[in-house]
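S.K.: One predicted model, sequence on top.
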Amino acid sequence: MASNNMQYKNLGRSGLKVSQLSYGAWVSFGNQLDVKEAKSILQTCRDHGVNFFDNAEVYASGRAEEIMGQAIRELGWKRSDVVISTKIFWGGPGPNDKGLSRKHIVEGTKASLKRLDMEYVDLIYCHRPDATTPIEETVRAMNYVMDKGWAFYWGTSEWSAQQITDAWAIAERLDLVGPIVEQPEYNLLSRHKVETEFLPLYTNYGLGLTTFSPLASGVLTGKYTKGNIPPDSRFALDNYKNLASRKLVDDVLQKVNGLKPIADELGVPLAQLAIAWCAANPNVSSVITGATKESQIQENMKAVDVIPLLTPAVMEKIEAVVQSKQKRPECVR
């Protein structure tokens, strides 16, 4: 067992306990890793105290769920020891294979469980908002999924504060359960939603957050410098080229360079500082990390020991760097 100071937090206001750092299959499972490699990655996570694993029906077109399910089965884990989540939205090419209709939520959930070879997931998300389906239909369908025992809790991913508020109003009117968690992107370079837009939701609905992209797709590791993309990195993959051009702008690299001395002063790699910073936000229940190598997980997980180092003075230094370019006018014109 690796030395592990993992903390477990309630998922929002629910009774479910999730590790402060979790693991997501987004880029890796099926695209870069097979079952054998997935097993060693998942076990390394468990050894570091991770109990929460995130997936989606769309990841590697369903292959990510199959790999995770098979790996967990072969590892012989006790189901109640882990929290497994998946997300429903993009299930296939047909007109009813996507979105948040009652039809696709029910069929998509059943198909996910079949791929995972599990009787239930602990948590199921609406992977995106669906403008073509009334939110009431989605709220009712998600409650049906829970009533069937296919999932214990439901949440949203990349929904706006208004959409989450609407879902809660409907749930309260119908005496149903609202979404207890949202999964947004959150990192030192992407903060507005979590720190501003969602503020009323934490108190009003006890909304929890499982945030993704703590390293801004690797930018906050400091491994990308002007005009340099390491060949084994995510941005070198063909389907991530446009992401690279969007993320690696001068302003961003300037901030990354400004953060490096703060990490150096604490004696930790920038990546660990960036993950710890996300986890230190009291509204964040769990930070979803990604990794394709065991060594990356071992590094990422050390971030739990960095959280206590984030004193108000250190947080102020970080703030000075990341906000340096973002002095927004107070009034909206």
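M.R.: All right, it came through fine.

S.K.: contacts and neighbour counts: CA atoms only from here.
M.R.: Noted.

S.K.: Leaving out the residues flanking it, which one is nearest to residue 135?
M.R.: Distances taken as Cα to Cα, 6 or more residues apart in numbering place residue 167 nearest to residue 135, at 6.2 Å, with adjacent residues excluded.

S.K.: how near is the one you found to residue 174?
M.R.: Remark: distance between residue 167 and residue 174 (Cα to Cα, to the nearest Å) = 11 Å.

S.K.: Name the residue in those two with the higher neighbour count.
M.R.: Between residue 167 and residue 174, counting by other Cα atoms under 10 Å, residue 167 is the more crowded of the two (23 against 12).

S.K.: the helices in the stretch 201-333 of the chain, which residues?
M.R.: Counting by DSSP state H, counting those that start in this stretch, the segments of the stretch 201-333 of the chain that form helices are 241-247, 250-266, 270-279, 294-301, 312-322.

S.K.: same thing with the stretch 51-200 of the chain?
M.R.: 63-75, 102-116, 135-147, 161-173, 192, 199-205.

S.K.: Now for residue 84, how many residues are close by?
M.R.: The burial count assigned to residue 84 is 22, neighbours taken as other Cα under 10 Å.

S.K.: do the same with the one 5 residues further on
M.R.: For residue 89, the tally of surrounding residues (other Cα under 10 Å) stands at 23.

S.K.: how close does it get to residue 102?
M.R.: 11 Å.

S.K.: Surely residue 115 touches residue 69?
M.R.: Yes. If you go by Cα atoms under 8 Å, residue 115 and residue 69 touch, sitting 7.1 Å apart.

S.K.: and the helices of the stretch 51-200 of the chain as a markdown table, adding distance to residue 18?
M.R.: Putting the helices of the stretch 51-200 of the chain into a markdown table (distance: least, Cα to Cα, whole Å) gives the following:
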| stretch | distance to residue 18 |
| --- | --- |
| helix 63-75 | 18 |
| helix 102-116 | 20 |
| helix 135-147 | 19 |
| helix 161-173 | 22 |
| helix 192 | 24 |
| helix 199-205 | 17 |
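
S.K.: ok, structure two:
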Amino acid sequence: MEFRYLGSSGLKISEITYGNWLTHGSQVENDIATQCVHAALDVGITSFDTADVYANTKAESVLGDALKGQRRESLEIFTKVYWPTGPRGHNDVGLSRKHIMESIDGSLTRLQTDYVDLYQAHRFDTETPLEETMQAFADIVRQGKALYIGVSEWTAAQLRAGHALSKELGFNLISSQPQYSMLWRVIEDEVVPTSRELGIGQIVWSPVAQGVLTGKYKVGQTPPAGSRATDLKGGADMISRFMNDDVLTRVQKLEPIAADLNLSMAQLAVAWVLQNDNVSAALVGASRPEQVRENVKAAGVKIPAESMKQIDEVLGDAVEHDSAMTSATAPQSRPA
């Protein structure tokens, strides 16, 4: 395993970070989830990412159980707050002081820990003053309930505003968690340059584009049973933007590039996002332990410039570059 600093902080995290979105507490049984976490630990992964909204808090509980007995100081545990949880009452959502202060205590209880290494605003809250949100985060840091603060899917302007307030309040915003892959590069033109300037590192999700970049989806063929494209609990919706003949045909043309580098398609996709020096870690999930053991082989891989150029030529205009997509895909108001 390779380790990278998270932004300009002194915190090192495993460049392959285990994430349990859409799996723990929903798609896979708890014993399998625990096996996946233990497989991650066995291959040197020390960083684990979850969120209170995943499986409506169940994912945090599963992760807490799976990590029980591990030396806490040897782990980096991340979670998030924003989306509706619990009974979905009118204050069970957003980044108000009330929701943040109550949510951190719930997350710590479920994760069976006294603190999280990174607490993240899961989206930007358009209905709460940013000053209120950042003050709540500052208080959580001072209370020792979170060591560092980050965000997820914020625009460059939002990152700049949040970072300025964090410095005024005596802490630093150190991370951003956006979607990023060979096919989805919307952070490159604005979010990444701003983050470099501010000392913010990226922890990117969906580096294999919800499984599309593994090559398992073929033109004219029914998606494999149990795959993300067949998941009616949310996975199929997330993957739909990539499930068209043009994208799938281009992805198949990546196979010779991966083979030349002695990598699987998934390993190539994960290694590709790690070539970006503003990326601190790539989030990978798993529904089987062997997936963890395979994905971790992308750690430390250096893709030659010629191969990077070939990837760009193969994918061509199937790649989404528009930086406006960060705000276009974000909630414009708190979800009910």
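M.R.: Arrived safely, thanks for sending. Quantities reported herein were computed from a predicted structural model and do not represent experimental measurements.

S.K.: Could you report the TM-score for this superposition?
M.R.: Once superposed, chain against chain, the TM-score is 0.91 (TM-score structural alignment, normalised by the length of structure 1); 318 aligned residues with a Cα RMSD of 1.7 Å.

S.K.: For residue 327 of structure 1, find the nearest of the helices of the stretch 51-200 of structure 1.
M.R.: Nearest to residue 327 of structure 1 among the helices of the stretch 51-200 of structure 1 is helix 192 (12.8 Å), distances taken as Cα to Cα.

S.K.: What span of structure 2 is that closest one aligned with?
M.R.: Using TM-score structural alignment, helix 192 of structure 1 lines up with residues 186 of structure 2.

S.K.: residue at max distance from the center of structure 2?
M.R.: Relative to the centre of structure 2, the most outlying C-alpha is that of residue 220, 30.4 Å out, by Cα atoms, centre = their mean.

S.K.: What does residue 3 of structure 2 correspond to in structure 1?
M.R.: For residue 3 of structure 2, the aligned residue in structure 1 is residue 8 (criterion: TM-score structural alignment).

S.K.: from what I can see residue 234 of structure 1 touches residue 243, true?
M.R.: No. Taking contacts as Cα under 8 Å, residue 234 of structure 1 lies outside contact range of residue 243: 9.6 Å.

S.K.: These two: who's more crowded?
M.R.: Using other Cα under 10 Å as the criterion, residue 234 of structure 1 and residue 243 rank with residue 234 on top: 19 against 12.

S.K.: so who does the more buried one touch?
M.R.: Contact partners of residue 234 of structure 1, counting by Cα atoms under 8 Å, 6 or more residues apart in numbering, are 217-218, 240.

S.K.: Distance check, it against residue 244 of structure 1.
M.R.: Here the criterion is Cα to Cα. By it, residue 234 of structure 1 lies 9 Å from residue 244 of structure 1.

S.K.: Residue 32 of structure 1 too?
M.R.: 18 Å.

S.K.: And those two? Which one has more around it.
M.R.: Using other Cα under 10 Å, the more surrounded residue of residue 32 of structure 1 and residue 244 is residue 244, with 18 against 11.

S.K.: Compute the number of surrounding residues for the nearest residue in space to that one that is not next to it in sequence.
M.R.: Nearest residue to residue 244 of structure 1, sequence neighbours excluded (Cα to Cα, 6+ apart): residue 235, at 5.4 Å. Neighbours of residue 235 of structure 1 under the rule other Cα under 10 Å: 22.

S.K.: same question, residue 295 of structure 1
M.R.: There are 12 residues near residue 295 of structure 1, going by other Cα under 10 Å.

S.K.: what do we get in structure 2 for it?
M.R.: Match for residue 295 of structure 1 (TM-score structural alignment): residue 290.

S.K.: residue contacts, its match?
M.R.: Contacts of residue 290 of structure 2 by Cα under 8 Å, 6+ apart are residue 39.

S.K.: For it, give its distance to residue 6 of structure 2.
M.R.: According to Cα to Cα, residue 290 of structure 2 stands 27 Å off from residue 6 of structure 2.

S.K.: same check, this time on residue 292 of structure 2
M.R.: Using Cα to Cα, residue 292 of structure 2 is found at 22 Å from residue 6 of structure 2.

S.K.: likewise residue 189 of structure 2?
M.R.: From residue 189 of structure 2 to residue 6 of structure 2 the distance is 20 Å (Cα to Cα).

S.K.: Between the two, which has more neighbouring residues?
M.R.: Remark: of residue 189 of structure 2 and residue 6, residue 6 carries more neighbours, 25 against 13, as counted by other Cα under 10 Å.

S.K.: Centroid-nearest residue for structure 1?
M.R.: residue 212 (3.2 Å).

S.K.: can you tell me which residue in structure 2 aligns to that residue?
M.R.: Using TM-score structural alignment, residue 212 of structure 1 lines up with residue 205 in structure 2.

S.K.: ok, its match touching residue 283?
M.R.: Yes. At 5.1 Å, residue 205 of structure 2 and residue 283 qualify as touching, with contact defined as Cα under 8 Å.

S.K.: shared neighbours of the two, anything?
M.R.: By Cα under 8 Å, 6+ apart, residue 205 of structure 2 and residue 283 have no common neighbours.

S.K.: follow-up on the earlier one: restricted to buried residues, select the contacts of residue 234 of structure 1 in ChimeraX.
M.R.: The ChimeraX selection below is limited to those of the contacts of residue 234 of structure 1 classed as buried (16 or more other Cα atoms under 10 Å):
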select :217,218
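
S.K.: In structure 2, which of the contacts of residue 234 of structure 1 still touch?
M.R.: Under the criterion both residues aligned by TM-score structural alignment, their matches' Cα atoms under 8 Å, the contacts of residue 234 of structure 1 that remain in contact after alignment to structure 2 are 217-218, 240.

S.K.: so which of those would you say is closest to residue 44 of structure 1?
M.R.: Nearest to residue 44 of structure 1, judged by Cα to Cα, of these is residue 218 at 20.2 Å.

S.K.: Contact partners for that closest one?
M.R.: Contacts of residue 218 of structure 1 by Cα under 8 Å, 6+ apart are 224, 234.

S.K.: go with 10 Å
M.R.: If a contact means Cα atoms under 10 Å, 6 or more residues apart in numbering, then residue 218 of structure 1 has 224, 233-235, 247, 271, 290 as its contacts.

S.K.: could those residues be laid out in a markdown table, adding distance to residue 307 of structure 1?
M.R.: Formatted as a markdown table, the contacts of residue 218 of structure 1 follow (distance: Cα to Cα, whole Å):
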| residue | distance to residue 307 of structure 1 |
| --- | --- |
| 224 | 24 |
| 233 | 26 |
| 234 | 26 |
| 235 | 28 |
| 247 | 26 |
| 271 | 12 |
| 290 | 19 |
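
S.K.: returning to what we had before: my understanding was that the residue nearest to the centre of structure 1 contacts residue 184; is that so?
M.R.: Yes. Assessed by Cα atoms under 10 Å, residue 212 of structure 1 is found in contact with residue 184 at 6.3 Å.
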